[in-house]
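Chemist: Return a 3D structure for these sequence lines:
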Amino acid sequence: MKAAFITEPGPADSIQVAEQPDPTPGPGQVLIRVYASAVNPIDTYIRSGAIAMDLPQPFVPGCDAAGVVESVGLGVKGFAIGDRVWCTNQGLLGRQGTLAELITVDEGWVFKLPEPVPYEDAAACALVGVTAHLGLFREAQLTPGESILIIGGSGGVGSMVVQMAAAKGARVITTAGSEAKAQVCRDLGAEEVILYKEESIAEKTKAFAPDGVNVFWETRREPDFDTAVDLLAGRGRMVLMAGRDARPAFPVGPFYVKECSLHGFVMFKASPTEMKTAAEDISDWLASGKLSANISARFTLEQAAQAHALQESATLEDSSQLAGKIIVNLNTESLP
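Modeler: From the prediction side, this is the model:
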């Protein structure tokens, strides 16, 4: 099989693509022929060494994949050869990743993919979809009729949060850096979009929700707690999913007087049961059209280094080149 891999942490151009031995599923594992994978910011952090993890040698990066079950290991009962599936949470904590034509994945991290859903869409919605679901429903416990402000509604996670919140019956206001991105957010279900480069987030949010928003979803690496707490309603919930090195000031008094709560989480620490709960909703919503993939760029496996470079540029340099997910297509010649 062909795979994209590194032999040690380094820049995007350290990624090599070459033939590697086909993996064999061990007990409780599923062998998947991958048709689509996705690139996430965390993939670039691990590949570069910005987040230190013990890596197998050579190491295949990538968290997300969608494809078809090629074979199953001893004891696997939930999957059979030929099943359409998707997965996430790979390429982390010593696990091999998904930028390969064949991958082995523990059964507990694999989910059924309904027939109408394209492999690209499933891969694009995997990590970001599970992240959005955990943050909205396990952490913030969003309910119908509540209001939510999402910073960056056209991004990978943000676009999932917008759609899931709207599907839940919440009132959604979000931010965007251009009118084109604002229209993407409206199409995904946002009731109001703030063009943050020319409009005040605080003023527009207060006009939208005079008593404050119930949930404030922060996607930036440097949270603005003063603004967030000011905009939250009583017992409002703020969700954090980025900003590993941030150390911003925090308005303790206004926060506790309003009885607000702060929810920080990372999806790769979710249990298999929590992941499955999220995955079942995501698969159902993809099949019914309530959830759609926001794909911005496509690459081949041979272009894996370019895909990583684009993601890195968008994440670290705030590049405007990306307004959604990056997909890497594999095994296209034998696509069923």
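
Chemist: contacts, neighbours, all on C-alpha from now
Modeler: OK.

Chemist: For residue 267, give its distance to residue 90.
Modeler: 11 Å (Cα to Cα, to the nearest Å).

Chemist: neighbour count winner among those two?
Modeler: residue 90 (25 against 20; other Cα atoms under 10 Å).

Chemist: my guess is the more buried one meets residue 103, correct?
Modeler: No: the pair residue 90 / residue 103 is not scored as a contact, 9.7 Å apart, by Cα atoms under 8 Å.

Chemist: Now do the shared contacts for those two.
Modeler: residue 97 (Cα atoms under 8 Å, 6 or more residues apart in numbering).

Chemist: burial of residue 285, as a residue count?
Modeler: Neighbours around residue 285, by other Cα under 10 Å: 17.

Chemist: how close does it sit to residue 84?
Modeler: 16 Å.

Chemist: my read: residue 17 touches residue 5, true?
Modeler: Yes: assessed by Cα under 8 Å, residue 17 is found in contact with residue 5 at 6.4 Å.

Chemist: These two: who's more crowded?
Modeler: The residue with more neighbours, out of residue 17 and residue 5, is residue 5; 26 against 19, by other Cα under 10 Å.

Chemist: where's the more buried one relative to residue 55, distance?
Modeler: 11 Å.

Chemist: Just say helix, strand or coil for residue 207.
Modeler: helix (DSSP: H, G, I helix; E, B strand; the rest coil).

Chemist: how many neighbours does it have?
Modeler: By the criterion of other Cα under 10 Å, residue 207 has 10 neighbours.

Chemist: can I assume residue 166 sits in a helix?
Modeler: Yes: Residue 166: assigned to a helix according to three-state DSSP.

Chemist: Also this sequence, please, to line up against the first:
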Amino acid sequence: MKAIVHRDHGGPDVLRLVERDLPEPGPGEVRVRVAVSAVNPTDVQGRSGNHGPRQFPEVIPHLDGAGVIDAVGEGVDRSRIGERVWLYLAAAGRPTGTAAEFTTVPADQAVPLPEQAGFEVGAALGVPALTAHRALTVAEDGPRRLRPGSMEGKVVLAAGGAGAVGHAVIQLARWAGATVISTVSGPDKARLATAAGAHHVVNYREGDPAAEIRTFAPDGVDLVAEVALGANLALDLAVLRPRGTISTYANDGGKPVELNVPQNMVLNTRLQFLVLYTAGPQARAAAVADVAAAVRDGALPVGEAHGLPLIRFPLDRTADAHRAMERGTVGKVLVDVAW
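Modeler: Model (predicted):
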């Protein structure tokens, strides 16, 4: 099979297209013929060495993807052969991700993908959608599971609504019945956040964004899903209601975070940091189940018309896909694996 590998940390040039033997699924595993592989920031960080020393002599990268199960290991129901699936955390703690014609994963990390959902939808789930679910389900007064109506009456602020996680936050919160406000940096991103389903969009670079947000949420927002905590914390606290939650999954820009302790004490702020790897199996399983339900409801479409442009590369240009991610390309970067 054709696969992308890297044997050293470094820039995109360390990625190589090679031929490898077809992998065999072990006990409890499935083998998937990959149709589309997705590139996430964490894939780029893993390739560059930001996640620490190499665990394996050779790595096939990428956590997320979608395709069709073509073989199963011992203990897995053979009726799953031929099933369309989306994959998550494929390369987490393993040397074999989705940047290949075939990959093997534990059977529960291959989630059924409805016929009406394209492989690009499946590949775009994984890290962004599961992270968004976690961000939306950690509030003291909020739901632990998402379903239609579970966030009725809540106000969610999706920071950076044109990003992949922000896009999923908007879609999942809207599906769950919340009022969704999104902050963006300009009109093009405002158009994308609106297309994703945000009820209100605020350009944080113009005027008084806190006052504008307060016009939509006079009592304050219940939950902020935050992508740049250091840069946005002052705005978040200015619009957060008492006992509200800031769920932070990144600190884009790297600005240090400075906390005004008395201010947060008075607000009874809940500040929740999150990453999928250490969220725990129960939280991940709940996220997978709820995201799968949202997909069945058609609530997580992708593409420019739905607020998430798709930037696609063939397998032999995976290095260019990583370069696009590093440039901060707006949208979802995908690698099409030739069938």
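
Chemist: Now residue 198 of the second structure: closest residue in space that isn't a chain neighbour?
Modeler: residue 180 (5.1 Å; Cα to Cα, 6 or more residues apart in numbering).

Chemist: contacting residues for the one you found?
Modeler: 155, 156, 157, 158, 170, 173, 174, 197, 198, 199, 200.

Chemist: any chance of these in TSV, plus secondary structure, distance to residue 237 of the second structure and neighbour count?
Modeler: Below are the contacts of residue 180 of the second structure laid out as TSV (DSSP: H, G, I helix; E, B strand; the rest coil; distance: Cα to Cα, whole Å; neighbours: other Cα atoms under 10 Å):
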residue	secondary structure	distance to residue 237 of the second structure	neighbour count
155	strand	14	23
156	strand	13	27
157	strand	12	32
158	strand	14	30
170	helix	20	33
173	helix	20	29
174	helix	23	22
197	coil	24	26
198	coil	21	28
199	coil	21	16
200	strand	19	17
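
Chemist: Buried residues in the lengthiest helix in the second structure, which are they?
Modeler: If you go by DSSP state H, the second structure has its longest helix at helix 281-296. Within helix 281-296 of the second structure, the residues that qualify as buried are 283, 284, 286, 287, 288, 290, 291, 292, 293, 294, 295, 296, counting by 16 or more other Cα atoms under 10 Å.

Chemist: Adding distance to residue 325 of the second structure, write the residues you listed out as CSV.
Modeler: Formatted as CSV, the buried residues of helix 281-296 of the second structure follow (distance: Cα to Cα, whole Å):
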residue, distance to residue 325 of the second structure
283, 28
284, 25
286, 29
287, 25
288, 25
290, 27
291, 24
292, 26
293, 29
294, 26
295, 25
296, 29
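
Chemist: Quick check: of those, which lies closest to residue 24 of the second structure?
Modeler: residue 288 (25.1 Å; Cα to Cα).

Chemist: Could you double-check that the closest one lies in contact with residue 128?
Modeler: No: contact between residue 288 of the second structure and residue 128 fails when scored by Cα under 8 Å: they sit 11.6 Å apart.

Chemist: okay, now the alignment partner in the first structure of residue 152 of the second structure: neighbour count?
Modeler: By TM-score structural alignment, residue 152 of the second structure lines up with residue 144 in the first structure. For residue 144 of the first structure, the count of nearby residues is 12 (other Cα under 10 Å).

Chemist: which residue packs closest to residue 144 of the first structure, ignoring adjacent ones?
Modeler: Residue 144 of the first structure's closest residue in space is residue 169 (Cα to Cα, 6+ apart), at 4.4 Å.

Chemist: quick one: the residue nearest to residue 179 of the first structure when sequence neighbours are not counted and residue 207 of the first structure, what's the gap?
Modeler: Nearest residue to residue 179 of the first structure, sequence neighbours excluded (Cα to Cα, 6+ apart): residue 195, at 7.2 Å. For residue 195 of the first structure, the distance to residue 207 of the first structure (Cα to Cα) stands at 14 Å.

Chemist: what does residue 54 of the first structure give?
Modeler: Residue 54 of the first structure is 49 Å from residue 207 of the first structure, by Cα to Cα.

Chemist: repeat for residue 127 of the first structure
Modeler: In terms of Cα to Cα, residue 127 of the first structure sits 33 Å off from residue 207 of the first structure.

Chemist: before we move on, what about residue 135 of the first structure?
Modeler: Residue 135 of the first structure sits 25 Å away from residue 207 of the first structure, going by Cα to Cα.

Chemist: go on, residue 194 of the first structure?
Modeler: Using Cα to Cα, residue 194 of the first structure is found at 11 Å from residue 207 of the first structure.

Chemist: Over to residue 56 of the first structure?
Modeler: Residue 56 of the first structure is 52 Å from residue 207 of the first structure, by Cα to Cα.

Chemist: Residue 113 of the first structure now?
Modeler: Distance check for residue 113 of the first structure against residue 207 of the first structure: by Cα to Cα, it reads 41 Å.

Chemist: The residue nearest the centre of the second structure sits in which helix or strand?
Modeler: Nearest residue to the geometric centre of the second structure (Cα atoms, centre = their mean): residue 128, 0.6 Å. For residue 128 of the second structure, the element it lies in under DSSP states H and E is helix 126-136.

Chemist: Give me the residues contacting that helix.
Modeler: Contacts of helix 126-136 of the second structure (Cα under 8 Å, 6+ apart): 40, 63-65, 86-89, 142, 146, 164-166, 168-169, 172-173, 223, 225, 247-249, 274-276, 283-284, 287-288, 291.
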